[in-house]
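In: I would like the atomic coordinates for the input below:
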Amino acid sequence: MRSSIPSILSTLAVASSALAAPTASAAAVETRTLDELHQAALKEGGVVTLWHGGDEKYQQDGLKQAFEKRFPGMTLNSTVDLSKYHDTRLDEQIAANNVYVDSIVLQTLHDYPRWKDQGVLMEYKPQNFESIAEPFKDADGAYYGYAIFGWSTTWNTQKYNGALRDFKDALKPELKDKLILTYPNDDDAVLYAFDLVIKTLGVEWFDSLLTQNPTWVRGSATPGTQLSLANTSYVATFGTGGRSGGGIVNTTRPTDAPFVTWPQTAAILKDAPHPEGAKLLHNWLLSDEKLFASPQWTVRTDAPSNFPNIFEEKNTNVTGFREFMLDRANVERVRFWFETRLGTAQGLSPLEDAL
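Out: This is a model prediction of the structure:
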């Protein structure tokens, strides 16, 4: 019998009640067009301050450029940092009654119900709110998913010509000393990824992985960046995200254990200094022109027929990460299980490592 990490599973009732209120509020869905919202935002000052979770400063540069190009005269001030640090700083703003952030997009899904209960989130329903899948949104519009994120298996095809897909593939002898992985005890989404694998393949798999002598780093984007560089010996990573690597990096989804997906979730602060700008940003993020530009997983249920349906993916549970995050006692227990084997996460913040 395989051993497994001790855990306490959140009940479905707890997870469901934390996500959405039993009945929707009477607030109407936004009826203004993007052009009308644009004009309102310009009159307000033409600024949006966004705090976005992430682990490399460049990660939302594309969003800023696309938004400002689409809406001339607007400025999107986007700050990227680890969500576990953003939420603490936001709590400080709330406590001091000095909220200067308009919009948040964070990985810490457990924070949203708490902030709603505190009454610090704006209950606002952007266009297409009714088309967002029910598990991805608060019924009152306090928060909602706008995109589906997920982890994959990634390798450099110029450094390795073998087959890499499943988590067991990481145990191949030729990959010894050539794996680069994110500390699971430093990122809750990576923690969840490792927890899922061990629940499926057993602690024996993790013990074997350690004998491969992988390099452990901070930041989910760091492994993909490092293995794409010609002057490193790293070949593969899994359970993380990252940039494409200029066509020399291949990605795939494993089949021997579940992989992680979740709805990246957004909210507007009730005391946002630029509410019209934030509304413009959120309506655009959920618009047809933004979400349906190319086939991909989406939070909306009315996607074109050629779009993949995240709920039909057999090897991932897109609502599982939220349930995991809501059970903070279990998260801490699992985190320290890994920390006893790996030690505390070492190295600079991924925002300061110059990668």
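
In: drop to CA atoms for contacts and neighbour counts, all remaining ones
Out: Fine.

In: in the stretch 151-300 of the chain, which spans are strands?
Out: Remark: strands assigned in the stretch 151-300 of the chain by DSSP state E, counting those that start in this stretch are 152-156, 180-182, 215-217, 236-240, 249-252, 261-268.

In: Sequence B follows; please return its structure for comparison with A:
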Amino acid sequence: MGYSLLLSLLVLAKATATLAADTVTENRSIDDIHKAALAEGGVVTCWHGGDEKNRQDALKEAFEKRFPGMTLNLTVDLSKYHEVLIDDQLTNDNVFVDSAILQTVHDYARWKDEGALLNYAPNDFDKVHEAFKDADGAYYGIGVFGWRIAYNNKKWTGDPIQDFEDFLNPELKGRIVSTYPNDDDAVLFAYDLIMQKYGKEWLDKLIQQDVRWVRGSITPQTLVANADAKEAATFIGISPSLGPDVNTTLPTDAQYVTWPQTAAILKKAPHPEGAKLLHNFLISKEWLFTSPKTTVRTDAPADYPDIFKTPNTNVTAFGPWIADRERVERLRFWFEKKLGTPQGLSPLDDDL
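Out: So this is what the prediction gives:
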């Protein structure tokens, strides 16, 4: 018996290792699934959370190269927008999305309870960590995301920026960029964790640093890496590699955010075989074991970091936190009172 993160609840509950009676357990090879997906039409439609339209181009390219004849119709948008449009499809019985891969991890248990998800255990489902998957295969993590500190050493030549408290250095005034915490739940969680360590006084001091507040969680690291932008540092960065001029690090003075980006197949998906092919690929060794990085699998090579042994983060904490919608909304409005409503276009609407 293992533990499964029930994302709509606030606890970790024991889950049996026995799959539900209606769970489809994959026993075909990935090449056989490919043949079935081609016979179905060779198409899969996936909605992926993110805030830059081309953010998942590498996935589309790799999938279509690996599976000739397949087309991955991939739409990247903010998870909070995807979720409400999926709810509309479910309400109107007009499902046209096959696969949903979102940051709003609390949605999945709700959709499962509504009977909207396909209980499906891909190949190597048993290799996905128990904390990242529903016991019946309705949803599962396909990658571990999180925020890290990033600063441009060409634009900042002072002491290394390694912790959240370093952002209060007076010499950084006017050179810090952050996503509005009231515009992205994972960013909001980051601020919540920092203030649990340093209190609201930390935020008041940060605001006095003349932070550039932006929309989109990729925007801060993009500005930091941009030689023509004055912004030199952020703690809302997702990529460990932003070029030779940018240093990235994981903070040690307070907890930082990590979460399992989670995937599910809609039960009424118009291309179920295409969706199964995509999901098998997403948790496969050939996709996940391309370079040492944190992974949802338990059988990673020795040089891959283990997120459960990584200090200063709790990868299972985001699910219960985001599921407490009353608290999240109160905190969002508290920040809105402090910072105002998010201003400017989303990166999905305009180029930087």
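
In: Can you pull the TM-score for these?
Out: After superposition, the two chains reach a TM-score of 0.94 (TM-score structural alignment, normalised by the length of structure 2), with 345 aligned residues with a CA RMSD of 1.9 Å.

In: highest average neighbour count across the strands of the stretch 151-300 of structure 1?
Out: Across these, the average number of neighbours (mean count of other CA atoms under 10 Å) peaks for strand 236-240, which reaches a mean of 27.

In: Tell me the secondary structure at I322 of structure 2.
Out: When classified by DSSP: H, G, I helix; E, B strand; the rest coil, I322 of structure 2 comes out as helix.

In: and it, what does it touch?
Out: Applying CA atoms under 8 Å, 6 or more residues apart in numbering to I322 of structure 2 gives the contacts T104, V105, H106, D185, V328.

In: coming back round to it: kindly reformat the strands of the stretch 151-300 of structure 1 as TSV containing distance to S294 of structure 1.
Out: Output for those, formatted as TSV (distance: least, CA to CA, whole Å):
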stretch	distance to S294 of structure 1
strand 152-156	20
strand 180-182	29
strand 215-217	33
strand 236-240	23
strand 249-252	18
strand 261-268	18
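
In: Of all these, which one comes closest to P350 of structure 1?
Out: Closest of the strands of the stretch 151-300 of structure 1 to P350 of structure 1 is strand 215-217, at 8.6 Å (criterion: CA to CA).

In: what's the matching range in structure 2 for that closest one?
Out: Alignment note (TM-score structural alignment): strand 215-217 of structure 1 is matched to residues 212-214 of structure 2.

In: quick one: contacts of that stretch?
Out: When contacts are defined by CA under 8 Å, 6+ apart, stretch 212-214 of structure 2 is touched by residues G174, R175, I176, V177, S178, T179, Y180, P220, E231, P342, Q343, G344.

In: For D88 of structure 2, state which of these is nearest.
Out: The closest of those to D88 of structure 2 turns out to be P342 (CA to CA; 25.2 Å).

In: And that closest one, what's its match in structure 1?
Out: Matched to structure 1 by TM-score structural alignment, P342 of structure 2 sits across from A345.

In: ok, back up a step: of the contacts of I322 of structure 2, which is the most crowded?
Out: Highest neighbour count within the contacts of I322 of structure 2, by other CA atoms under 10 Å: V105, with 26 neighbours.

In: Contacts only, for the alignment partner in structure 1 of it.
Out: Here V105 of structure 2 is matched to L109 in structure 1, going by TM-score structural alignment. With contact set as CA under 8 Å, 6+ apart, L109 of structure 1 has these partners: T265, R322, M325, L326.

In: what sits against the first one?
Out: Read it as T265 of structure 1. T265 of structure 1 touches V105, L106, Q107, L109, F136, Y143, Y144, G145, Y146, A147, counting by CA under 8 Å, 6+ apart.

In: A317 of structure 2 too?
Out: A317 of structure 2 sits next to W259 when contact means CA under 8 Å, 6+ apart.

In: Equivalent analysis for L242 of structure 2, please.
Out: L242 of structure 2 is in contact with Q221, A225, counting by CA under 8 Å, 6+ apart.

In: and the gap between it and S346 of structure 2?
Out: To S346 of structure 2, L242 of structure 2 is 21 Å away according to CA to CA, to the nearest Å.

In: Helix or strand for the match of V105 of structure 2, just tell me which one.
Out: Assigned by DSSP states H and E, L109 of structure 1 belongs to no helix or strand.

In: burial measure for the closest residue to A221 of structure 1 other than its chain neighbours, as a count.
Out: Nearest residue to A221 of structure 1, sequence neighbours excluded (CA to CA, 6 or more residues apart in numbering): G242, at 4.1 Å. Neighbour count of G242 of structure 1, defined by other CA under 10 Å: 20.

In: And for D126 of structure 2?
Out: 13.

In: list the contacts for the corresponding residue of structure 1 for it?
Out: Counting by TM-score structural alignment, D126 of structure 2 lines up with E130 in structure 1. Listed by CA under 8 Å, 6+ apart, the contact partners of E130 of structure 1 are V29.

In: Tell me how far E130 of structure 1 lies from V80 of structure 1.
Out: According to CA to CA, E130 of structure 1 and V80 of structure 1 sit 29 Å apart.
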